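Engineer: Any chance you could fold what I've pasted below:
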Amino acid sequence: MVHVSAAPVLALRGVSKRFGAVQALTDVELEVHAGEVLALVGDNGAGKSTLVKTIAGAHSIDDGVIEWEGRPVSINRPHDAQELGIATVYQDLSLCDNLDVVGNLFLGREVRRWGVLDEVEMERRARELLTTLSIRIPSVRIPVASLSGGQRQTVAIARSMLGEPKLVILDEPTAALGVEQTAQVLDLVERLREQGLAVVLISHNMADVKSVADNVAVLRLGRNNGVFPVKTTSQEEIISAITGATENAVTRRAARSVGVQK
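Structural biologist: A predicted model of the protein is given here:
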């Protein structure tokens, strides 16, 4: 396990974002370390999408600081995030159904030799990448359209790994999947952690969160509403932090952790 006293791969310090009169994020603090899966949860409208887009470079922040490996950085466009080592896999996956797995993996980063596409090298790398991530697909040459939802999701995650990122953001990766396909994707999330990556997992599914996340960060109405270690926190506590059902989830947590230490 990675020593958590090391600087986080990514830290948000007092980050705020406005859209006109709408305050989408207010003073948000977030840390994610190498070898950690941090689940980001909250109701619709809590600010999860905005937060992801600020990290991914789709929105620039209005206030606060984004730190990367302990130093302040500016992320004003997606290229900035990619250059740092941030990969984002959005819900729509942006896969091309008519292309095969190799074509999708290398879309926009094609390998050329003497000006011609090097299909053999791309296929070799594709197999190697999928093997490294233990992704099982019938063939790297079948069209993505013929893959299951779970396989498509794993291909999209594998594609994000080609840039050798240090942080992978997964936006609702199991949203439309059945039990078996969800298990495939969660297995892959665990392998990313084993390889020392930092993972931010956005999810509505508490069972998924409990099974793979180390910590859960709750957003409520654009603000932090607690960071909870998965092992020692009940699902009810996380849900009450999401909905704001308790007056103060933080004090309850503090009281409970004192009880645990006794």
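
Engineer: When you work out contacts or count neighbours from here on, use the C-alpha atoms and nothing else.
Structural biologist: Will do.

Engineer: so residue 189 is in which element?
Structural biologist: Per DSSP states H and E: residue 189 is located in helix 179-194.

Engineer: Show me which positions of that helix end up buried.
Structural biologist: 181-193 (16 or more other CA atoms under 10 Å).

Engineer: Proceed likewise with the subsequent sequence, for comparison:
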Amino acid sequence: MIFVLRHAERADNSPYQDDQKDVKLDFDPHLTDLGALQSQFCAQSIKKILETYNPNVKRVVYVSSPFLRCIQTVQYVNQYLGLNAIEDKMYVQTQIGEMLRSSWFQEDINKKLTQKTDPNLSQQIGLKIEEPFVQDERLIQQVYPEDKLGDFQDRFKVAYEVIAEKFLNTYNTEETVLILVTHGFGVQIVLDKFNCFRFSDMVDYCSINAFDYRPESLPDKEYPLFPKVCIRQQHDHVKQADNEFSKRKYQVAKF
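Structural biologist: Coordinates of the predicted model:
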């Protein structure tokens, strides 16, 4: 199975000034405490999904966008999922990173992201950070500025196909699951690829999407990379995290 997640809450979108004040790189914000909790509840939801669809899974491959909010989402999911990350690694793949719009970024910031500049990040995450998961001549490299949505769509769609192909050709999918953590637009593109995205849907923080590629689950045997869509836009766990966070905030304020 392959899971495609959006990252959890980013600090610069938090309503709390303390979260915003602590951002070290304005173009690469960290997760909030609520975001960490969202990731924890997300891991618990993934556990339940696996119990239903693929209970024999023993290990996980993590592939993340290079942005800190995605890497930290992997960190907390890994802590609470209860599966062994292969070789205690997570992989960073630039091609599934954020769209580099000139209205969002003043320059190509890839070389300045926390993943490139903080030598202690792997230790903080608890996994060895390695890049990339796959090298392939079909991959489309990011070019700044990336203002055309079509350019981003082409880049991301190819990246997902190549990553999925590498995973399926390398690992026993009965025992191994791939968790890919990216951004909202990236989630939309994957869902659109499988004809199951509606623009009326919101891609919430930690939104879970799950695709079963095992041969016995494929709806059309002639198209082995067109999987069974098991979960689409599940984010009930986000509300649970919000409620738990509010409860903790109230208890702290009370005392």
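
Engineer: Any chance you could compute the TM-score here?
Structural biologist: Overlay of the two chains. TM-score (TM-score structural alignment, normalised by the length of structure 2): 0.31; 130 aligned residues with a CA RMSD of 6.0 Å.

Engineer: In TSV, list the buried residues of helix 179-194 of structure 1 along with distance to residue 149 of structure 1.
Structural biologist: Listed next are the buried residues of helix 179-194 of structure 1 as TSV, based on distance: CA to CA, whole Å:
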residue	distance to residue 149 of structure 1
181	7
182	9
183	12
184	10
185	10
186	13
187	15
188	14
189	16
190	19
191	19
192	19
193	22
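
Engineer: need the helices for the stretch 151-255 of structure 2, in chain order.
Structural biologist: Assigned by DSSP state H, counting those that start in this stretch, the helices in the stretch 151-255 of structure 2 fall at 184-193, 236-254.

Engineer: Remind me what the shortest one packs against, helices and strands.
Structural biologist: Applying 3 or more CA pairs under 8 Å, 6 or more residues apart in numbering; DSSP states H and E, one finds that helix 184-193 of structure 2 makes contact with strand 2-6, helix 149-170.

Engineer: tell me the angle it makes with strand 2-6.
Structural biologist: 140 degrees (axes from the mean of the first three to the mean of the last three CA atoms, to 10 degrees).

Engineer: May I see the buried residues of helix 184-193 of structure 2?
Structural biologist: 184, 185, 186, 187, 188, 189, 190, 191.

Engineer: The residue lying closest to the third one once chain neighbours are set aside: how many residues sit nearby?
Structural biologist: Spelled out, it's residue 186 of structure 2. Leaving aside its chain neighbours, residue 186 of structure 2 sits nearest to residue 156 (6.6 Å; criterion: CA to CA, 6 or more residues apart in numbering). With neighbours defined by other CA atoms under 10 Å, the count for residue 156 of structure 2 comes to 27.

Engineer: quick one: the residue nearest to residue 238 of structure 2 when sequence neighbours are not counted from residue 78 of structure 2, how far?
Structural biologist: Of all residues not flanking residue 238 of structure 2 in the chain, residue 38 sits nearest, at 5.5 Å (CA to CA, 6+ apart). Distance of residue 38 of structure 2 to residue 78 of structure 2, given as CA to CA, to the nearest Å: 13 Å.

Engineer: Please identify which of these two sits among more neighbours.
Structural biologist: Applying other CA under 10 Å to residue 38 of structure 2 and residue 78 shows that residue 38 carries more neighbours, namely 31 against 23.

Engineer: Pull up the gap between that one and residue 77 of structure 2, please.
Structural biologist: From residue 38 of structure 2 across to residue 77 of structure 2, the span is 9 Å (CA to CA).

Engineer: Residue 226 of structure 1 in helix, strand or coil?
Structural biologist: For residue 226 of structure 1, the assignment made with DSSP: H, G, I helix; E, B strand; the rest coil gives strand.

Engineer: Could you find the closest non-adjacent residue to it?
Structural biologist: Nearest non-adjacent residue to residue 226 of structure 1, counting by CA to CA, 6+ apart: residue 218, 5.6 Å away.

Engineer: ok so that neighbour is a helix residue?
Structural biologist: No - applying three-state DSSP, one finds residue 218 of structure 1 to be strand, outside a helix.

Engineer: rewinding a little: quick one: which of the helices of the stretch 151-255 of structure 2 is nearest residue 168 of structure 2?
Structural biologist: Closest approach to residue 168 of structure 2 among the helices of the stretch 151-255 of structure 2 (CA to CA): helix 184-193, 16.5 Å.

Engineer: what about residue 22 of structure 1, how many residues close to it?
Structural biologist: 8.

Engineer: Pull up the gap between it and residue 16 of structure 1, please.
Structural biologist: 11 Å.

Engineer: now residue 116 of structure 1
Structural biologist: Residue 116 of structure 1 sits 46 Å away from residue 16 of structure 1, taking CA to CA as the criterion.

Engineer: Also residue 179 of structure 1?
Structural biologist: For residue 179 of structure 1, the distance to residue 16 of structure 1 equals 37 Å [CA to CA].

Engineer: what do you get for residue 240 of structure 1?
Structural biologist: Distance from residue 240 of structure 1 to residue 16 of structure 1, by CA to CA: 24 Å.

Engineer: more neighbours, those two?
Structural biologist: Each of residue 240 of structure 1 and residue 16 has its neighbours counted (other CA under 10 Å); residue 16 has more, 23 against 15.
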